[in-house]
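K.L.:
predicted model follows, preceded by the sequence.
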Amino acid sequence: MIPQDDAPPAQPLPPSSAAPTPAPAPVPPAAAHTLRTTHLESAVEQLADGLLRERRSDRRWRVFFRIVWLAVALAVLYALFVQRVQHAAPTGPHTALVEVRGEIAADTEASAENINAALKSAFEDVNAKAVVLRINSPGGSPVQAGMVYDEIRRLKAKHGKKVYAVVEEICASGAYYIAVGADEVYVDKASIVGSIGVLMDGFGFTGLMDKLGVERRLITAGENKGMLDPFSPLPERQRALAQAMIDQIHQQFIAVVKEGRGNRLKETPDTFSGLFWNGEESIKLGLADHTGSLDYVAREVVKAEEVIDYTPKENVAERLAKRFGAAMGEGAVKALRSLGSIR
């Protein structure tokens, strides 16, 4: 037997893996307060940084828009300056040009206000040897045309200058009303000239309303106050009144043509019927005098080859005003005016 005292000492057992994990030490209240404060400060810094970035972005956009508006203002001033320079340009003998383009009406470029202002400037310029009306218009308001005709007659008598009408594609109705105020009318052989007449147009919806079962409730004070209402029947008496009115305007038109053309007019049964003719035929009928263009008249008739345009031009400011709301209701106004319009 081996003596017990000689046996090796006993080895300690390794700790068991299943021993429980000791609980974390509790955080002291002061340390917890410091931790919360740190988180709060971090959140405040992030918020402040975001607000700062946003303000910087807003400031950049404000600067950008200020630059844009400054550029627009400079463009408007430049356009106005250029326009003044262009009007101040004539310094020597020249032919003054006034354009009559498009519909003749109060709210168009071919309004009496615009045309008469250009005519006045042209006549008053001592270097303008004569005035040429270059016409390309189907006509329009007899009131506006009459105002231009009267102004031509007045300025001719005051300044003693000749006025020539040069027709491009079309000179009809109210446009011809203006043209006869000139001393001579020049056309292209294929121009459309004439239409000496008056019309009043509109629509009647009474039959359609009956089919749809729609009742028109129109209350007026005055038996003829609703005259030409498109949603009401047109009584024969009101039709006769409207016809008499446009017949009277037609006679005014005829008198102006006879006064302007004088003995040159070769009147036929169709002259004042509303028909129109090409330029070549209009010369034969005495509605026009010769064929010729603007350059021809300036060079060969006026003897002042340089042509200066006195027609008012829409500038940048006016275009911007229209774009940003000045013409917002233009469509509605035109629709209302078209009911029973006369031209």
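P.N.:
Done, it's in.
K.L.:
contacts and neighbour counts: CA atoms only from here.
P.N.:
OK.
K.L.:
quick check: closest non-adjacent residue to residue 116.
P.N.:
Leaving aside its sequence neighbours, residue 116 sits nearest to residue 148 (C-alpha to C-alpha, 6 or more residues apart in numbering; 6.2 Å).
K.L.:
and the one you found, what does it touch?
P.N.:
Contacts for residue 148 (C-alpha atoms under 8 Å, 6 or more residues apart in numbering) come out as 112, 115-116, 178.
K.L.:
equivalent analysis for residue 201, please.
P.N.:
Counting by C-alpha under 8 Å, 6+ apart, residue 201 has contacts 338-342.
K.L.:
go through those residues and name the one nearest residue 60.
P.N.:
The shortest approach to residue 60 among the contacts of residue 201 belongs to residue 338, at 49.3 Å (C-alpha to C-alpha).
K.L.:
report how many residues lie close to that closest one.
P.N.:
14 (other C-alpha atoms under 10 Å).
K.L.:
related to what we said a few turns ago, just the closest of the contacts of residue 201 to residue 131, please.
P.N.:
residue 342 (29.2 Å).
K.L.:
just put the contacts of residue 201 in CSV and tack on distance to residue 294.
P.N.:
Compiled in CSV, the contacts of residue 201 are given as follows (distance: C-alpha to C-alpha, whole Å):
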residue, distance to residue 294
338, 34
339, 37
340, 36
341, 33
342, 31
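K.L.:
buried members of the residues you listed into ChimeraX, please.
P.N.:
ChimeraX command restricting these to the buried ones, with burial defined by 16 or more other C-alpha atoms under 10 Å:
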select :340,342
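K.L.:
quick one: the helices in the stretch 101-250 of the chain?
P.N.:
Under the criterion DSSP state H, counting those that start in this stretch, the stretch 101-250 of the chain carries helices at the ranges 112-124, 142-159, 174-179, 206-212, 236-261.
K.L.:
comparison target, given below:
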Amino acid sequence: MSDRPKDDPWTQGTAPDAAASSAAAPTEGAEALREQQRLKQIELMDRWIGGVLVEQRRTRRWKLFFRFAWLLLFMALIGSLAYAVMRAPVDGMVQGQHIGVVEINGVIDSEAPANADRIIDGVKAAWEAPNSVAVVLHINSPGGSPVQSQRVYDAVRQLRESGDKPIIAVVEDIAASGAYYMAAASDEIVAAPASLVGSIGVIYSGFGLGEAIGRLGVERRVFTAGDNKAFLDPFSEIRPEQRDFWQEVLDTTHRQFIDDVKAGRGERLSDDPDVFSGLIWTGEQARELGLVDRIGSIEDEAREQLEEPALHDYTPPEAPFDRISRELGLMATQLLGLSDSASPMRYQLP
């Protein structure tokens, strides 16, 4: 019995063909390469299809977003119009005798709710309403823009001189500076005992930051045409003659304020020089100085004028959309450190 394997090809003369083995190897490598290329193509195709699907989903999302945004905008506009229509004063709508009220709240400014156009429109509507027996300026304001205050003052004085319907200013918490300027045009001024009234003066405030930026190594570059064009620039040095000039501007504006208050109040004003010094008084003190006529409230005025007190608000409504845009603009100016007032001078409490 032999230990040699019976089927050994090497002993039986049937060894494998080396050439055939070497020929089969490249064929298998080519097949494998083609398979890898096919798989890569499939993978690239999957990625491309996936990208297209993702982009389509994004496009659909943005379309939905913009459709929803336009829908919200449309609804906001419709709501604003409906609000304005419901709140707008309409001749003949108010039945029975009443007192027409115009609200003056907050800082007086062309971009604020207490702006001249809005206040004047309300005053005229209340004045022209056939069933209003008196017009009340219901004031709760620290003042503000000189121009806006002067415009309201002039409009009220014209109405006051054109008819016999009384125009009464009623002070809630405060009627200071530009707000008192408006009140001075009315026939009478009424205030609560603790109301703050007066502040007949003009203010401008700023900062001198020239030394501060010098210490930081910052150079201020300003190019102007005109020797005094940048005299209010907080980073520039103000010369004595420029300071004198600006003080003259403030004094002139103050004189306009004093002249109009005297014209509106007449002989009721006290001769006390402090009246026009910029001081602010309580309602009781203001009455002694002739700045107000009597102590009371808007309810007292309603009872004074009518047996059955009735008030109707003629203040033109402010559209919600305008209010939102104004608040956003105010936030932006505050974040950027910009002034939100058109005029650097103010009839306003500091």
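P.N.:
Perfect, thanks for sending it. Model, not experiment: these values are computed from the prediction.
K.L.:
got a TM-score for the two of them?
P.N.:
The TM-score (TM-score structural alignment, normalised by the length of the first structure) is 0.78; 330 aligned residues with a C-alpha RMSD of 4.0 Å.
K.L.:
returning to that earlier point: ranking the contacts of residue 148 of the first structure by neighbours, who comes first?
P.N.:
Ranking the contacts of residue 148 of the first structure using other C-alpha under 10 Å puts residue 178 first, with 29 neighbours.
K.L.:
to which residue of the second structure is that residue aligned?
P.N.:
Aligning on TM-score structural alignment places residue 178 of the first structure opposite residue 182 in the second structure.
K.L.:
spatially nearest residue to the counterpart of residue 125 of the second structure in the first structure (excluding sequence neighbours)?
P.N.:
Aligned counterpart of residue 125 of the second structure in the first structure: residue 121 (TM-score structural alignment). Distance criterion C-alpha to C-alpha, 6+ apart; nearest residue to residue 121 of the first structure, sequence neighbours excluded, is residue 310 at 7.1 Å.
K.L.:
got a list of what the counterpart of that neighbour in the second structure touches?
P.N.:
Matched by TM-score structural alignment, residue 310 of the first structure corresponds to residue 314 in the second structure. Applying C-alpha under 8 Å, 6+ apart, we find residue 314 of the second structure in contact with 88-89, 100-102, 122-123, 125-126.
K.L.:
in CSV: the contacts of residue 148 of the first structure, plus distance to residue 221 of the first structure.
P.N.:
Formatted as CSV, the contacts of residue 148 of the first structure follow (distance: C-alpha to C-alpha, whole Å):
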residue, distance to residue 221 of the first structure
112, 34
115, 39
116, 39
178, 38
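K.L.:
can you show me which of those carry over to the second structure?
P.N.:
Compared against the second structure with both residues aligned by TM-score structural alignment, their matches' C-alpha atoms under 8 Å, the contacts of residue 148 of the first structure retain 112, 115-116, 178.
K.L.:
remind me which helix or strand residue 314 of the first structure belongs to.
P.N.:
Under the criterion DSSP states H and E, no helix or strand holds residue 314 of the first structure.
K.L.:
circling back: pick the most buried one from the helices of the stretch 101-250 of the first structure.
P.N.:
Highest mean neighbour count among these (mean count of other C-alpha atoms under 10 Å): helix 174-179, with a mean of 30.
K.L.:
what sits against the most centrally placed residue in the first structure?
P.N.:
Taking C-alpha atoms, centre = their mean, the centroid of the first structure lies closest to residue 322, which sits 6.4 Å from it. By C-alpha under 8 Å, 6+ apart, the contact set of residue 322 of the first structure is residue 328.
K.L.:
distance of it from residue 76 of the first structure?
P.N.:
14 Å (C-alpha to C-alpha, to the nearest Å).
K.L.:
kindly report the same for residue 51 of the first structure.
P.N.:
37 Å.
K.L.:
re the thing from before, mind listing what the match of residue 178 of the first structure touches?
P.N.:
Counting by C-alpha under 8 Å, 6+ apart, residue 182 of the second structure has contacts 149-150, 152-153, 156.
K.L.:
ok, residue 269 of the second structure - contacts?
P.N.:
Counted by C-alpha under 8 Å, 6+ apart, residue 269 of the second structure has contacts 262, 289-291.
K.L.:
if we can go back for a sec, what's the most distant pair in the kept ones among the contacts of residue 148 of the first structure?
P.N.:
Taking C-alpha to C-alpha, no two of those sit farther apart than 116 and 178, at 11.3 Å.
K.L.:
as a check, name the ranges of all strands in the second structure.
P.N.:
98-105, 132-141, 143-144, 167-176, 188-191, 196-198, 280-282, 294-295, 311-313, 347-348 (DSSP state E).
K.L.:
for the third one, grab the matching residue range in the first structure.
P.N.:
With the alignment judged by TM-score structural alignment, the segment of the first structure matched to strand 143-144 of the second structure spans residues 139-140.
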